[in-house]
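> Here is the input, now give the coordinates:
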Amino acid sequence: MPKQIRLNAFEMNCVAHQSPGLWQHPRDRSKDYARLDYWVELAQTLERGKFDGLFLADVLGVYDVFGGTADAALKHAIQVPVNDPLLLVPAMAQATRNLGFGVTVTLSYEPPFPFARRMTTLDHLTQGRIGWNVVTGYLDSAARSMGRDKQKAHDERYAVAEDYMDVVYQLWEGSWADDAVLRDRKGGVFTDPRRVRRISHRGPHYRLDAMHLGEPSPQRTPVLYQAGSSPAGRAFAARHAECVFISGPSKQVIAPRVAAIRKLAAEAGRDPQSLLIFALMTVITAPNHADAQAKLADYRRYANPEGALALMSGWTGVDFSRLDPNQIVQHVESEAGRTALENITRADPQRAWTVSEVASHVAIGGIGPVIVGSPDHVADELESWIDETDIDGFNLAFAVRPETFSDVVDLVVPVLQKRGRYKRDYAPGTLREKLFRQGQARLGPEHPAARYRWRAQEKLQA
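Down below sits the predicted model:
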């Protein structure tokens, strides 16, 4: 039976996310990014389209690799100004009933104890619809903002992340027993102290001696997203992630990456098909193919090549301002993200990208592919990506907001539903239950977090 296609909206609490310059388009509402009503309306649109979730990216630094300054990023609003993604969630959750929310939080700069409480709070307030995109960061500017000279080496960041996950798993899964909260009005006991325990952790990077401050939330641990595609990132995803976000310019590039992640999951003792893998994609559609092509041409009038190169410089750690526009881009190892540059220099051995071609490619949709055409054509393409790469769905970036998402909801979703490839309604329950199966509100027993849980046979603490 063909896979059902899953969709997330890929957004960010900023002006220009993946398509630099498009904020200038007359129909674009990016100027409203700091208005709560914009986000509430977007959430309602996505829920009308039965999107699985709103996936919110974030960075804690500025893109200052291009030219050695943040001037280009500031001038073109390249992910700056940027506001906190978590603060948007309660209002959007109040205005919806089923939409999930995947929020990006960089663990390198968040102490695990208060972060664990923040996510428990959001899980309560959303009634179990929160997810966490686990990232380690890639900008030296973020490290400097936190009092460090530079960020840790790429693979070392993932070693730190392993220790961090051990801490938050113990807090979420192991500090409070399921039956700790009594709410016994007659007896005057809200929580049984014997069913709450302190977590004592002494790891290579974190130390903790505390009990979790929040009572068990619907999911306990939020749904775990992970967006690293480097070897270290894939290994981390195979151990921890439930949903994996990957990017690549073609099906030929994506398919082996999907296979590698699933193979690593199997080696980690997990069902490789239990991971949901989402690929970055931008869809530009209209009622017919000619109108869609005209829309793309209209969008390209506003695309900003300098902004695109500033974005790419931040992702890769390579200063594209120093390169001639006609120069072929070569691979350079850096401590920033690895995949963005590999998508250009190593993904297709038959193609060599010039700097100007990179700028044109990134200017609409970032480093992901762009599908342009009628709703039937777009549906054909989405189905072929699912069937030929073994991904499970897409993180859809916007070109013009919220037009890109509204077009998908109004034009493409009905076609996919008619073909039987897309749900007509949400499953009940928490985000984890909607994504996987009813009754699975919490992580399965094969997940590494499960080893920290209270067991039914455990005796009351003395």
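> all contacts plus neighbour counts: C-alpha atoms, from now on.
Fine.
> which residues does the residue lying closest to Asp64 once chain neighbours are set aside contact?
Setting aside the residues directly before and after it, Asp64 is nearest to Ala70 in space (Cα to Cα, 6 or more residues apart in numbering), at 4.1 Å. Ala70 sits next to Val62, Tyr63, Asp64 when contact means Cα atoms under 8 Å, 6 or more residues apart in numbering.
> quick one: buried residues of the one helix or strand Arg118 maps to?
Remark: Arg118 resides in helix 112-125, with elements defined by DSSP states H and E. Within helix 112-125, the residues that qualify as buried are Pro112, Phe113, Ala116, Arg117, Met119, Thr120, Thr121, Leu122, Asp123, His124, Leu125, counting by 16 or more other Cα atoms under 10 Å.
> Another for comparison:
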Amino acid sequence: MTKPIRFNAFQMNSVSHQSPGLWTHPRDQGHRYTEPEYWTELAQLLERGRFDAIFLADVLGVYDVYQGNADAALRHAVQAPLNDPLALVPLMAQVTRHLGFGVTCALTYEHPYTFARRMSTLDHLTRGRIGWNIVTGYLDSAARNLGLDRQLSHDERYDLADEYMEVVYKLWEHSWEDGAVINAKQRGIYADPARIHPIRHEGRYYKVPGFHLSEPSPQRTPLLYQAGTSPRGTAFAARHAECTFVSGPSKKVVKQYVDALRAAVSAAGRDGDELKIYAQALIITAPTEAEACAKYEDYQRHIDIEAALALLSGWTGVDFSRYPLDATIEYMDSDAGRSALASFSQADPGRKWTVREAAQFIGLGGRGPVLVGSPAQVADQLQAWQDQTGIDGFNLAFAVAPDSMRDVVDLIVPELQRRGRYRHDYTDGTLRDQLFHHGPRLPANHAGRSATIRGQV
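I've put the predicted structure just below:
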């Protein structure tokens, strides 16, 4: 049976996200990101399009690698200014019933005890529609703003992340037993202390002796997203992720990531096919091919090369202002985003990208493909990407807000539905129910269910 195509909307609580420069387009509404209505209208649009979730990216620093300062990022609104994504979730949840909310939080800079409560609160308020994109961070500027000289090394961030996950699993899954909440008004007892357990965690990075402050939420543990494709990131995803995001400029690159992820998940004792994998893409469409191509050419005129290089420099830790635009990108290891450069070079060695070509490419939709054409042509491309790479769906970036998402909802979704490749309605339940249909909680073979509390029988 052919699996359906799934969509997430890739967004950020900022003026601009993955298409630096396109905020200058006369139709773009990104400057309204501080208005509640901007987000509630978008959430309703996405629910009408039966999207799985709105996925909110985030960073805790600025893109200051390019030219050694943040001037280019600030001039061109390269993910700055940037507001907190978690605050948007209750707004959007109030005007939707089924749309999920994936939020990015860098565990390197969030204490697990307070973070666990924040996510439980959102899971309650959304009735089980919250997901967490687990990231370790990649900007030195974020580390400096939070009291560190620089961020931890790439692999040490994952060492910390492993312990962080152990702590939050203990809080979400094991601190409160099923049945701990009694809510017996006549007896005057709300919760049974005998069924609520301090987690007594003492590790290399964290010491958390107490019990979880929140009662169990609909999912207990939020749906777990992850986006790392380095060897250490893949191993982390194999143990923890239920959904992953990959970015690559070609089917070959994406298929390599997909195959490695599914193999790693299977090796970890889980079903590799159960992992939902979304590939980043940008769709530019219109009722006819000619109109779509004209729209694409219009958008290209708004690409800002300096803004794109500021973004790429932040992703990779490499200051691209030091290289001529016609210089060839070679793979350079760094403690920032290893997979960002690899996707242009090492993972696809048959092609040599120049700095200019990489900037132009990510200047419209980031590191994923740009799919241009009529609804039928784009549907053909989406099906080819899914069928040839093994992905489950797409994490859709936007060029112009909210036009890009409206075009997908009004033109692409109906075309895919006619082909039997896209759902017509949601099912009831939590975000995890929507995606996996095995109930609201983590499956029994997931690492989060096997975490143990010292001294607990």
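> TM value for the aligned chains?
With the length set by TM-score structural alignment, normalised by the length of structure 2, the two chains reach a TM-score of 0.98; 455 aligned residues with a Cα RMSD of 1.0 Å.
> Show me the helices in the stretch 1-150 of structure 1, by range?
All helices of the stretch 1-150 of structure 1, identified by DSSP state H, counting those that start in this stretch, fall at 36-48, 71-76, 89-94, 112-125, 140-145.
> would JSON lines of the ones you listed with distance to Asn13 of structure 1 be doable?
JSON lines is the format used below for these (distance: least, Cα to Cα, whole Å):
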{"stretch": "helix 36-48", "distance to Asn13 of structure 1": "9"}
{"stretch": "helix 71-76", "distance to Asn13 of structure 1": "15"}
{"stretch": "helix 89-94", "distance to Asn13 of structure 1": "11"}
{"stretch": "helix 112-125", "distance to Asn13 of structure 1": "17"}
{"stretch": "helix 140-145", "distance to Asn13 of structure 1": "17"}
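> wait, which of those is closest to Val15 of structure 1?
With Cα to Cα, the closest approach to Val15 of structure 1 among those belongs to helix 71-76: 9.1 Å.
> From the chain's centroid, how far away is that closest one?
24 Å (Cα atoms, centre = their mean, to the nearest Å).
> Report all helices and strands that it contacts.
Under the contact criterion of 3 or more Cα pairs under 8 Å, 6 or more residues apart in numbering; DSSP states H and E, helix 71-76 of structure 1 touches helix 305-316.
> Just give me the mean distance for the helix it packs on relative to structure 2.
The superposed helix 305-316 of structure 1 is, by mean Cα distance after the TM-score superposition for structure 1, a mean 0.2 Å from where its aligned residues fall in structure 2.
> Quick check: next helix or strand after that helix?
Following helix 305-316 of structure 1 toward the C-terminus (DSSP H and E): helix 339-345.
> Relative to structure 2, what is the average displacement of that next one?
Mean for helix 339-345 of structure 1 is 1.1 Å (mean Cα distance after the TM-score superposition for structure 1).
> Over in structure 2, find the residue span that helix aligns onto.
Helix 339-345 of structure 1 corresponds to residues 339-345 of structure 2 when matched by TM-score structural alignment.
> Flag every buried residue along that stretch.
Ser339, Ala340, Leu341, Ala342, Ser343, Phe344, Ser345.
> pretty sure the last one is touching Arg351, no?
This points to Ser345 of structure 2. Yes. With contact defined as Cα atoms under 8 Å, Ser345 of structure 2 counts as touching Arg351 (7.1 Å).
> Can you add distance to Thr106 of structure 1 and give the buried residues of helix 112-125 of structure 1 back as CSV?
Listed next are the buried residues of helix 112-125 of structure 1 as CSV, based on distance: Cα to Cα, whole Å:
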residue, distance to Thr106 of structure 1
Pro112, 11
Phe113, 14
Ala116, 13
Arg117, 15
Met119, 13
Thr120, 17
Thr121, 18
Leu122, 17
Asp123, 18
His124, 21
Leu125, 22
